[in-house]
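>>> sequence and predicted structure are below.
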Amino acid sequence: MPDILLEVCVDSAAGLEAAVTGGADRIELCSALALGGLTPTPGLMQRAARMPVPVYAMIRPRAGDFIYSPVELEMMKVEIDAVRSAGLAGVVIGANRPDGRLDHAALKSLLTAAVGLGSTLHRSFDLAPDIAEAVDVAADVGFERILTSGGARTIAEGMAGIEDAFVAARGRVSIMPGAGVTLATIEGLLSRPEVTEVHSSCSRLADMADEKLLAFGFASPQARSTDAAMVAALKQRLRRD
């Protein structure tokens, strides 16, 4: 079987360099990973376009839920245009209805705006009450892949849901496990032929910021940084020699 592809999520120029140095096959580019990832800045997109691996940018205009107003959807389309202008490979998108189900109309509209770009459905998928229905929506609107932890906080807790997603996908859309993917949690996925790609932050807690920055709210004590050695170790474990 081919090696499992490793996607690493980053939110800084330093993270980009660490992911590439460690051997990431693809990068998910965000800002504010501590909030689950927001749309990266134009400057960071431009920097990412120089990397030697494909980069997909998060399209998420704010923290919180994934129930978007018409104004927010228009903002997201502007951000998609910025991704295209920067020369990145794809976008990472999600949208839900108030009942948690995926918003078919919103997703279709966003993917239409992203024509020509690769597409990943992010973990808004994990809020959907029916995994099979959500997979059907993702496949119908044309996503390449679904990033999922199986409807749980991490893959370790969501293996049953990931299995359900594989069954529902039937090869129509790739299922990419993510959230808590580490050397310690990956073992259960390595022997599965359906697993062709995984998603990980490969990060560690960043060095504590200056106390004044923390006190003013300019830095977070939970901030993390991408670790090139962790990327390399996970990449090595994903080889299927």
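Nice, thanks for sending it over.
>>> please count neighbours and contacts with C-alpha atoms only from this point.
Noted.
>>> roughly how far does D164 sit from S69?
In this structure, D164 lies at 31 Å from S69, with CA to CA, to the nearest Å as the measure.
>>> more neighbours: the two, which one.
D164 (16 against 10; other CA atoms under 10 Å).
>>> A helix includes the more buried one, no?
Yes. According to DSSP: H, G, I helix; E, B strand; the rest coil, the state of D164 is that of a helix.
>>> report the contact partners of A32.
A32 is in contact with 11, 38, counting by CA atoms under 8 Å, 6 or more residues apart in numbering.
>>> helices or strands up against the longest strand seen in the chain?
With residue count as the measure and DSSP state E as the assignment, the chain has strand 5-10 as its longest strand. Applying 3 or more CA pairs under 8 Å, 6 or more residues apart in numbering; DSSP states H and E, one finds that strand 5-10 makes contact with helix 13-22, strand 26-29, strand 197-200.
>>> okay, one more to line up with it:
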Amino acid sequence: MTYRLEVCVEDAAGIAAAASGGADRIELCSALGVGGLTPPASLIRAAAAAPLPVHLLCRPREGGFVYDAADRALVADDMRGAAEAGLAGVVIGASRADGTLDTDTLAAWVALARELGAARGSALSLTLHRAFDLVPDMAAALDDAIALGFDRVLTSGGAVKAVDGAAALAALVERSAGRIGILAGSGVSPATAPAILATGVRELHASCRRAVAQGDDTLVRFGFAAAQRMETDAGIVATLAQMVKSA
């Protein structure tokens, strides 16, 4: 029984902290304040040198997950960039207007991922992101994700925070029956991890960040920086990693 900790990071320092703290995998993104967006190509190239698997979040803009043709093309191009850089996987998701999974769009992206993996000789791991948490029927959506060929679903159990979606997470674990991974995310911390792990999930997704004062009032005054910033803390990563390994 394998347990894993995935840490979402948005800069080079975060990559280093996740690695040194003992994370099993990185989700690479930017703009975590709005749930994460696709990061710049320069950071993608830097992450490719990390000593642990890196999955790229392919989300072209903030807001919902109902995508038009232009949005869909951006996601596909980001997936190509992940494959070309040598990253281990991609994190994708799309919705219909009624909140159900856009299975047509997802099927096209899964097919693209298979093509990219075959071309480079190494499969792209596939995570369905938290568009899943907006669906009206989680059981049906899980069945769709399995049929589409996803390796895992990132979910809070439909709640704002995973600890509050514990009952739904447990139901998803039971329904998955080992056919797909359930990656619990949102509000995961050393304080909430025990209750989340008790649902039977084997993978946790966390930012492991702490608030740090900017320390330069001039930058704040000119609008070049916020009064405080969030940074990945290797100590929090290490604590969560140990909890996961001890589960």
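Looks like it came in fine. All figures in this text were calculated on a predicted structure; none of them were measured in a lab.
>>> what does the superposition give as a TM-score?
Comparison of the two superposed chains (TM-score structural alignment, normalised by the length of the first structure) gives a TM-score of 0.93, and 239 aligned residues with a CA RMSD of 1.7 Å.
>>> rewinding a little: which of the helices and strands packed on strand 5-10 of the first structure is buried the deepest?
Across these, the average number of neighbours (mean count of other CA atoms under 10 Å) peaks for strand 26-29, which reaches a mean of 26.
>>> superposed on the second structure, what's the mean shift for it?
Using mean CA distance after the TM-score superposition for the first structure, strand 26-29 of the first structure ends up 0.3 Å from its aligned counterpart in the second structure, as a mean over the superposed pairs.
>>> by how many degrees do the longest strand of the first structure and helix 13-22 diverge?
Interaxial angle of strand 5-10 of the first structure relative to helix 13-22 (axes from the mean of the first three to the mean of the last three CA atoms, to 10 degrees): 160 degrees.
>>> now do strand 5-10 of the first structure: everything it contacts.
Applying CA under 8 Å, 6+ apart, the external contacts of strand 5-10 of the first structure come out as 16, 19, 24-31, 33, 196-202, 226, 231, 235, 238.
>>> over to stretch 154-162 of the first structure?
131, 148-152, 175, 177-181, 185.
>>> one more time with 10 Å
126, 130-132, 147-152, 164-165, 167-168, 175-182, 184-186, 188-189 (CA atoms under 10 Å, 6 or more residues apart in numbering).
>>> strands of the second structure, start to end?
With DSSP E as the criterion, the second structure has strands spanning 4-9, 25-28, 54-57, 89-92, 125-128, 152-155, 181-185, 203-206, 209-213, 228-232.
>>> list the contacts for V91 of the first structure?
So, once contact is read as CA under 10 Å, 6+ apart, V91 of the first structure ends up touching 28-29, 39, 55-59, 79-80, 83-84, 110-111, 114, 117-122.
>>> from those, which would you call buried?
The neighbour-count test (16 or more other CA atoms under 10 Å) applied to those identifies 28-29, 39, 55-59, 79-80, 83-84, 110-111, 114, 117-122 as buried.
>>> is it true that M58 of the first structure touches A89?
No. With contact defined as CA atoms under 10 Å, M58 of the first structure and A89 do not form a contacting pair (11.6 Å).
>>> common neighbours of the two, please.
83, 119.
>>> the longest strand of the first structure vs the second structure, average distance?
After superposition onto the second structure, the average distance of strand 5-10 of the first structure to its aligned residues comes to 0.4 Å, using mean CA distance after the TM-score superposition for the first structure.
>>> which residue lines up with V53 of the first structure in the second structure?
Matched to the second structure by TM-score structural alignment, V53 of the first structure sits across from L52.
>>> contacting residues for the spatially closest residue to that match that is not a sequence neighbour?
For L52 of the second structure, ignoring the flanking residues on the chain, the nearest one in space by CA to CA, 6 or more residues apart in numbering is R25 at 5.8 Å. Contact partners of R25 of the second structure, counting by CA under 10 Å, 6+ apart, are 4-8, 15, 18-19, 50-55, 88, 205.
>>> do a quick rundown of the helices in the second structure.
Using DSSP state H, the helices found in the second structure span residues 12-21, 41-47, 69-85, 103-120, 138-148, 166-176, 193-197, 217-221, 234-245.
>>> can I get those in JSON lines with distance to A97 of the second structure?
What follows is the helices of the second structure, written out as JSON lines (distance: least, CA to CA, whole Å):
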{"stretch": "helix 12-21", "distance to A97 of the second structure": "35"}
{"stretch": "helix 41-47", "distance to A97 of the second structure": "30"}
{"stretch": "helix 69-85", "distance to A97 of the second structure": "15"}
{"stretch": "helix 103-120", "distance to A97 of the second structure": "12"}
{"stretch": "helix 138-148", "distance to A97 of the second structure": "15"}
{"stretch": "helix 166-176", "distance to A97 of the second structure": "23"}
{"stretch": "helix 193-197", "distance to A97 of the second structure": "30"}
{"stretch": "helix 217-221", "distance to A97 of the second structure": "40"}
{"stretch": "helix 234-245", "distance to A97 of the second structure": "37"}
